[in-house]
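A.B. asks: Prediction below, plus the sequence it came from.
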Amino acid sequence: MATYLVGDIQGCYLDLRHLLDTVHFSSSHDHLYIVGDLIARGPDSLAVLRYVRDLGEHAHTVLGNHDLHLLAVAEGIIKAKDKDKILPILEAPDCDELLYWLRHQPLLIHRNIGNNTAPGFVITHAGIPPVWDLHHAKKCASEVEDILISNRYVWLLRNMYSDHPTHWLDSLQSIERYRYIINALTRMRYLDMSGGLDMVCKLAPEKITNQHLFPWFYVKRNKPMLETLVFGHWATLGGIQDDNLLGLDTGCVWGGSMTIVRWEDGKSFSLPCEIHAN
């Protein structure tokens, strides 16, 4: 049995299947962990949703910003963009079942694999802000997860579209609290000098000219995290693999590659992808 962690799929179903074939993934023995953004921009988001759902207990995914956006579009809160290519999902006969399954997925996964005394790994779509330790991050993620599976989920989706607040305070309440949690876990890339979320810049760190912005993972954490932090979301970063950091978005949907890492030995596998996004 092997444990695989894969970057943003974004509807690139055939690329995913080719990569899984390359590593000889077994849907009955191995486990696949996904960093979110299952859908959007790629050619077959519907097939991706169906495949991951049908893997059952052998697939584990967190929610990404595109996944939450799909839920909001399905509720009529916001209009879909043609470039998102999600209409086939909304017109599918099993749409309601797929969306019900999707909103029951977590924002954060914490696993110890093979050795309960080892630190293991933590997955969120965009990362974990330095102001939180792991305990706090898990608590905050569960607050939003509980709403997503409740009858208040439409209210949450309707009010999540904003870049504010930019700073975390324990005293934040209601939608401002939930909005920060969602933005931090699914949209974060850069922090400003005061530790606030910057929701605008998407450039790679080596191309940034604003000296007041810093990649979130270069900012010293209030409390060190022993676990390996696994994330996606940042295609221009091109992936990153360090002792306690694993960035897996290598831009498949943009004509880059799709990357998967086998946790047990840290071996990385990548396959070039076709350009799918407009």
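C.D. replies: Received the coordinates, thanks.
A.B. asks: use CA for all of it now, contacts and neighbours both
C.D. replies: Noted.
A.B. asks: my guess is Val122 meets Val230, correct?
C.D. replies: Yes: under the contact definition of CA atoms under 8 Å, Val122 touches Val230, with a separation of 5.9 Å.
A.B. asks: try this one side by side with the last:
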Amino acid sequence: MATYVIGDLQGCYDVLQRLLQRISYDPTQDKLWFCGDLIARGPQSLQCLQFVKSLGDNAVCVLGNHDLHFIACYYGFNSVKAKDLLQPLLDSPQLDELVQWLRHLPLLYISPDQRYLLVHAGLAPQWSLNDAITLTNEVQQLLRDDPQTLLGVMYGNQPDSFAAGLSAEQRWRFTVNSCTRMRFCREDGTLELKEKGHPRYQTALVPWYEFWRNKPHPELFFGHWAALNGYSPVADIHALDTGCVWGNALTAYCIETQQRYSVAGL
């Protein structure tokens, strides 16, 4: 039995199947963990959702920013962009079913033994691990029970820091931004949500994971940041997005063997 953590699919179903062949995936024994952003930009978002959903308990997946944006579009809070290539998903008779399934995915997953943590983008500098668990549980429950309340206030870059006294709406937005959009922070730990490049070019900004280098946390896996090309300098924080949809690669990390496997992307 093996557990493989896989970077952002973004609609690259055929690439995923090649990766599963590469790792000799056994659906009767192995587990697949997905870092979010199952959909958008690639040509096969529908197939990606259908496949991951079909895995049932053999798969774990957290929500990414593209996944949340699509849910918001479904409920009328935003518009699907043509470049996201989502028309086959919109036209699918399974659309309602797939959206309801997406709504029940978590923002944050911690393994039952508390040794491993999965998130799409990262954890806010101001949080403790308990903060992250409490706040993501609140957002996850709202998305399941009352999605329109959450989705109606989800968009925006403020607040850029977590502190006592935030309203419920501000707390939800900050949590979503931290877990699904964040890459860099300013030196004071406030979120900077526009920059997407490599840290070597941003000397005034700090990658979010540097704030967690010396904090207690499980071994952590994240996607979202293609410019890192799968590299994080923090030993127990693993970057998995290797830019599959941008012509680079799709990567899986085996937890048990600590080995990486990659196949060429689009």
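C.D. replies: Great, that's in hand. Please read all numbers here as calculations on a predicted model, not as lab measurements.
A.B. asks: one step back: compare Val122 and Val230 of structure 1 (neighbour count), which wins?
C.D. replies: Each of Val122 of structure 1 and Val230 had its neighbours counted (other CA atoms under 10 Å), and the higher figure belongs to Val230 (28 against 24).
A.B. asks: That one corresponds to which position in structure 2?
C.D. replies: In structure 2, Val230 of structure 1 lines up with Phe221, judged by TM-score structural alignment.
A.B. asks: That match: what's it in contact with?
C.D. replies: Phe221 of structure 2 makes contacts with 5, 35, 116-119, 237-240, as judged by CA atoms under 8 Å, 6 or more residues apart in numbering.
A.B. asks: how big's the offset between the helix or strand containing it and structure 1?
C.D. replies: Taking DSSP states H and E as the criterion, the element that holds Phe221 of structure 2 is strand 219-222. With both structures laid over each other, strand 219-222 of structure 2 and its partner residues in structure 1 are 0.8 Å apart on average (mean CA distance after the TM-score superposition for structure 1).
A.B. asks: Flag every buried residue along that strand.
C.D. replies: Using 16 or more other CA atoms under 10 Å as the test for burial, strand 219-222 of structure 2 gives 219-222.
A.B. asks: What residues in structure 1 pair up with the helix or strand following that strand?
C.D. replies: For strand 219-222 of structure 2, the following helix or strand on the C-terminal side (DSSP H and E) is strand 237-239. Mapped onto structure 1 with TM-score structural alignment as the criterion, strand 237-239 of structure 2 occupies residues 245-247.
A.B. asks: Once aligned, what mean separation remains between the matching stretch and structure 2?
C.D. replies: Between stretch 245-247 of structure 1 and its aligned partner residues in structure 2, the average distance after superposition works out to 0.6 Å, using mean CA distance after the TM-score superposition for structure 1.
A.B. asks: Cys140 of structure 1 belongs to a strand?
C.D. replies: No: for Cys140 of structure 1, which was evaluated using DSSP: H, G, I helix; E, B strand; the rest coil, the result is helix, with no strand membership.
A.B. asks: That one -> structure 2?
C.D. replies: Alignment note (TM-score structural alignment): Cys140 of structure 1 maps to Leu135 of structure 2.
A.B. asks: And the strands in the stretch 51-200 of structure 2?
C.D. replies: Per DSSP state E, counting those that start in this stretch, the stretch 51-200 of structure 2 carries strands over the ranges 59-61, 108-110, 116-119, 184-185, 191-192.
A.B. asks: gap between the residue of structure 2 most remote from its centre and Leu228 of structure 2?
C.D. replies: Taking CA atoms, centre = their mean, the residue of structure 2 most remote from its mean C-alpha position is Gly165, at 27.4 Å. Spatial separation of Gly165 of structure 2 from Leu228 of structure 2 under the definition CA to CA, to the nearest Å is 34 Å.
A.B. asks: try Gly42 of structure 2
C.D. replies: 20 Å.
A.B. asks: Gln87 of structure 2 too?
C.D. replies: Taken as CA to CA, the spacing of Gln87 of structure 2 relative to Leu228 of structure 2 amounts to 30 Å.
A.B. asks: Please apply the same query to Asn157 of structure 2.
C.D. replies: Counting by CA to CA, the gap from Asn157 of structure 2 to Leu228 of structure 2 is 23 Å.
A.B. asks: and if you look at Asp113 of structure 2?
C.D. replies: In this structure, Asp113 of structure 2 lies at 29 Å from Leu228 of structure 2, with CA to CA as the measure.
A.B. asks: Those two: which is more packed in?
C.D. replies: Here Asp113 of structure 2 and Leu228 are compared on neighbour count by other CA under 10 Å; more neighbours surround Leu228, at 19 against 7.
A.B. asks: so Leu107 of structure 1 makes contact with His125?
C.D. replies: Yes: the pair formed by Leu107 of structure 1 and His125 meets the contact definition of CA under 8 Å, at 7.5 Å.
A.B. asks: Not counting its neighbours along the chain, what's nearest Glu195 of structure 2?
C.D. replies: Computed as CA to CA, 6 or more residues apart in numbering, the closest residue to Glu195 of structure 2 that is not its neighbour in sequence is Phe184, at 7.0 Å.
A.B. asks: Aligned to the one you found, what sits in structure 1?
C.D. replies: Going residue by residue (TM-score structural alignment), Phe184 of structure 2 aligns to Tyr190.
A.B. asks: roughly how far apart are that match and Ile123 of structure 1?
C.D. replies: For Tyr190 of structure 1, the distance to Ile123 of structure 1 under the criterion CA to CA works out to 18 Å.
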